[in-house]
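Undergrad: Need a 3D model of the following:
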Amino acid sequence: MKKTISKLQNQIVSSAHPTETVTENSIPELKDVKLSSEPGKLSMKPPQFEGKTPWANYRRQFEAAARANGWNAGEKAVALTLALRGEATNILQTLTAQEQEEYDQLVKHLELRYGQAHLEHVYHSQLKNRCQKSGESLQEFEADIARLVRLAYPATPENVMERLAVQAFLDGLRDQETRQALTLAHPKHLVDALASALEFEAAKQSCKSQSKVRAIEEDGQVPADIEATIRKVMKEVLPERKNIRCWNCGKIGHVRSKFPPWEQIHPGSHGLLQQVGRSLCPAQPGSLYRR
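TA: Predicted structure coming up:
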């Protein structure tokens, strides 16, 4: 380990100042330098790891920096050790000196502590039971399906993972018509399934609007909600009729249809009521009714 650190320090100093003499005081601290295995080559410093970032995402970034710098296994172990911060440094207490110098052993312990491989059965269950929630858009549902598939099947080939994601997306759709349409379309990729679902939903909404307008034009019937709105507007706009006069009694304030029957007011006067009614009826010849 000490030899590897010393070698890296000498390479960095010589590449930065090739004509200067290297002394003990001129060697910078290793924690502040960017490791590089080739003199004069721009080095890529890996990000720090505190245990809060998902380990799988961080390892991809670290491996990308290692490939760019051309590090070997020993240099990767040194760089990963120096990249640990905060709580993540506690992992070093569980390692022997030999394990700390071996990159694979260091990654193995970090994977056990911060990785998600031991949670695969949990993600399997979540993916199996994942359905589109009420009010959840197709884009949000598709993004969560893609996340769960990669967590549940991290070592699965890409083509197999795509088929699993498409099937989970179809099984979890809320709308049955959309599910049937996508099943007949046979999408091979998750993005294709999402695009087809969005197109079908847009076409279905357009057809519903057109069919509603066509039904009103053909039947001449106004839906209940529209009819209620029209009645409300008419009631607010049109003035109420006042000074309504009853044809039976001649009083103001009610109509003849609301006037109580004569029998209720004067029981036993049915014949007289008929006679008076005929004399007052405008349709009877010789009626006494005058406007």
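Undergrad: hey, let's count contacts and neighbours off CA atoms from now on
TA: Noted.
Undergrad: Now do the helices in the stretch 1-150 of the chain.
TA: In the stretch 1-150 of the chain, the segments counted as helices under DSSP state H, counting those that start in this stretch are 2-16, 55-69, 73-83, 97-101, 103-114, 120-128, 138-152.
Undergrad: got those helices as CSV, with distance to residue 159 columns?
TA: Shown next, in CSV, are the helices of the stretch 1-150 of the chain (distance: least, CA to CA, whole Å):
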stretch, distance to residue 159
helix 2-16, 41
helix 55-69, 20
helix 73-83, 31
helix 97-101, 36
helix 103-114, 25
helix 120-128, 18
helix 138-152, 12
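Undergrad: and residue 212, which of those is closest to it?
TA: Closest to residue 212 of the helices of the stretch 1-150 of the chain, according to CA to CA: helix 138-152, at 25.2 Å.
Undergrad: in that closest one, what's buried?
TA: 138, 141-142, 145-146, 148-152 (16 or more other CA atoms under 10 Å).
Undergrad: report the angle between the axes of the next helix or strand after it and helix 138-152?
TA: Toward the C-terminus, helix 138-152 is succeeded by helix 158-172 as the next helix or strand (DSSP states H and E). Interaxial angle of helix 158-172 relative to helix 138-152 (axes from the mean of the first three to the mean of the last three CA atoms, to 10 degrees): 130 degrees.
Undergrad: Show me which parts of the helix or strand just after helix 158-172 are buried, residue by residue.
TA: Following helix 158-172 in sequence order, the next helix or strand is helix 176-185 (DSSP H and E). Buried positions in helix 176-185, judged by neighbour count with 16+ other CA under 10 Å: 178-179, 182.
Undergrad: helices or strands next to helix 176-185 in the packing?
TA: Helix 176-185 is packed against helix 158-172, helix 190-219, with contacts defined by 3 or more CA pairs under 8 Å, 6 or more residues apart in numbering; DSSP states H and E.
Undergrad: okay if I get the ones you listed as TSV plus distance to residue 270?
TA: Listed next are the helices and strands packed on helix 176-185 as TSV, based on distance: least, CA to CA, whole Å:
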stretch	distance to residue 270
helix 158-172	74
helix 190-219	47
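Undergrad: Out of the ones you listed, which one sits most buried?
TA: Mean neighbour count, computed with mean count of other CA atoms under 10 Å, is highest for helix 158-172 among the helices and strands packed on helix 176-185, reaching a mean of 19.
Undergrad: returning to that earlier point: out of the helices and strands packed on helix 176-185, the one nearest residue 64 is which?
TA: Here helix 158-172 is closest among these (CA to CA), at 19.7 Å.
Undergrad: and this one, so I can compare the two:
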Amino acid sequence: MVNLAYPTAPAEVIEQLSVSSFIEGLRDPEIGQLVRLARPKTISEALAQALEIEAAKEASRFAINPYQGRDKKIKTTDGNMIDLLLELLQQFKNGQNLGRCTPNGGRKPIRCWTCGAEEHVL
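TA: Sure thing, here's the model as predicted:
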């Protein structure tokens, strides 16, 4: 469409107008801003950047809380990660095992390289 609007413009100008029009036409202004900051030179680069940003944004949106729904004891009022970590720390200090942790993840104990003791590693 840019070629039809500006038939006598040089190829570089047409490409830059195409990139600019593409960015302006994006529905999500945040994606448009990030694509603009990437400074794509061609319409292909702009499309690739937009798709990559959209994919990353979608992946972040659907990232789940690893503790969600696993244990009713683990709850935070506002979903704040710091609150969750403080609550978990308090539960471990109180000696509560949440039922899904085993010492060292179920692997063999880590031993000292020098003396073979399990209490330290050095």
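Undergrad: Got a TM-score for the pair?
TA: The TM-score (TM-score structural alignment, normalised by the length of structure 2) is 0.54; 72 aligned residues with a CA RMSD of 2.0 Å.
Undergrad: closest to residue 202 of structure 1 among the buried residues of helix 138-152 of structure 1?
TA: Nearest member of these to residue 202 of structure 1, counting by CA to CA, is residue 138, at 11.9 Å.
Undergrad: coming back round to it: please identify the deepest-packed of the helices of the stretch 1-150 of structure 1.
TA: helix 73-83 (a mean of 20).
Undergrad: quick one: which of the buried residues of helix 176-185 of structure 1 is nearest residue 225 of structure 1?
TA: residue 178 (28.1 Å).
Undergrad: Aligned against structure 2, show me the partner of that closest one.
TA: Residue pairing (TM-score structural alignment): residue 178 of structure 1 is matched to residue 31 of structure 2.
Undergrad: What residues does its match make contact with?
TA: 50, 53-54 (CA atoms under 8 Å, 6 or more residues apart in numbering).
Undergrad: so who does residue 120 of structure 1 touch?
TA: 151-153 are the contacts of residue 120 of structure 1 under CA under 8 Å, 6+ apart.
Undergrad: try 10 Å this time
TA: 126, 148-154 (CA atoms under 10 Å, 6 or more residues apart in numbering).
Undergrad: For residue 62 of structure 1, state which of these is nearest.
TA: residue 154 (18.0 Å).
Undergrad: What's the match for the closest one in structure 2?
TA: Checking TM-score structural alignment: residue 154 of structure 1 goes with residue 7.
Undergrad: Onto which residues of structure 1 does stretch 47-61 of structure 2 map?
TA: The aligned range for stretch 47-61 of structure 2 is 194-208, by TM-score structural alignment.
Undergrad: wait, which of the buried residues of helix 138-152 of structure 1 is closest to residue 164 of structure 1?
TA: Proximity of those to residue 164 of structure 1 (CA to CA) peaks at residue 149, which lies at 7.3 Å.
Undergrad: And the nearest residue to that closest one once chain neighbours are set aside, how far from residue 171 of structure 1?
TA: Spatial nearest neighbour of residue 149 of structure 1, excluding adjacent residues (CA to CA, 6 or more residues apart in numbering): residue 165 at 6.1 Å. For residue 165 of structure 1, the distance to residue 171 of structure 1 (CA to CA, to the nearest Å) stands at 10 Å.
Undergrad: Ok, residue 187 of structure 1 next?
TA: From residue 187 of structure 1 across to residue 171 of structure 1, the span is 13 Å (CA to CA).
Undergrad: Residue 190 of structure 1 too?
TA: 13 Å.
Undergrad: Spell out which residues are contacts of both of the two.
TA: residue 165.
Undergrad: Return the residues in contact with residue 3 of structure 2.
TA: 9-11, 14-15, 17-18.
Undergrad: from those, which is closest to residue 81 of structure 2?
TA: Nearest member of the contacts of residue 3 of structure 2 to residue 81 of structure 2, counting by CA to CA, is residue 18, at 42.7 Å.
Undergrad: Quick one: map the closest one onto structure 1.
TA: Using TM-score structural alignment, residue 18 of structure 2 pairs with residue 165 in structure 1.
Undergrad: Thought residue 146 was touching that match, still the case?
TA: Yes - shown here, residue 165 of structure 1 and residue 146 form a contact pair, counting by CA atoms under 10 Å, at 6.3 Å.
Undergrad: Quickly list what's touching both of those two.
TA: 127, 190-191.
Undergrad: possible to save those residues as TSV with distance to residue 114 of structure 1?
TA: TSV is the format used below for these (distance: CA to CA, whole Å):
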residue	distance to residue 114 of structure 1
127	21
190	29
191	30
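Undergrad: Among the residues you listed, which one sits closest to residue 206 of structure 1?
TA: For those, the closest approach to residue 206 of structure 1 (CA to CA) belongs to residue 191, at 22.9 Å.
Undergrad: Touching, that closest one and residue 163? I think so.
TA: No - using CA under 10 Å, residue 191 of structure 1 is not in contact with residue 163; the gap is 11.4 Å.
Undergrad: The residue nearest to residue 149 of structure 1: what's it in contact with?
TA: So, once contact is read as CA under 10 Å, 6+ apart, residue 165 of structure 1 ends up touching 127, 142, 145-150, 159, 171, 188-191, 193.
Undergrad: can you rerun that using 7 Å?
TA: 145-146, 149, 190 (CA atoms under 7 Å, 6 or more residues apart in numbering).
Undergrad: Going by secondary structure, residue 91 of structure 2 is in what exactly?
TA: Per DSSP H and E: helix 81-93 holds residue 91 of structure 2.
Undergrad: what's the spacing between residue 60 of structure 2 and residue 93 of structure 2?
TA: Counting by CA to CA - residue 60 of structure 2 and residue 93 of structure 2 are separated by 32 Å.
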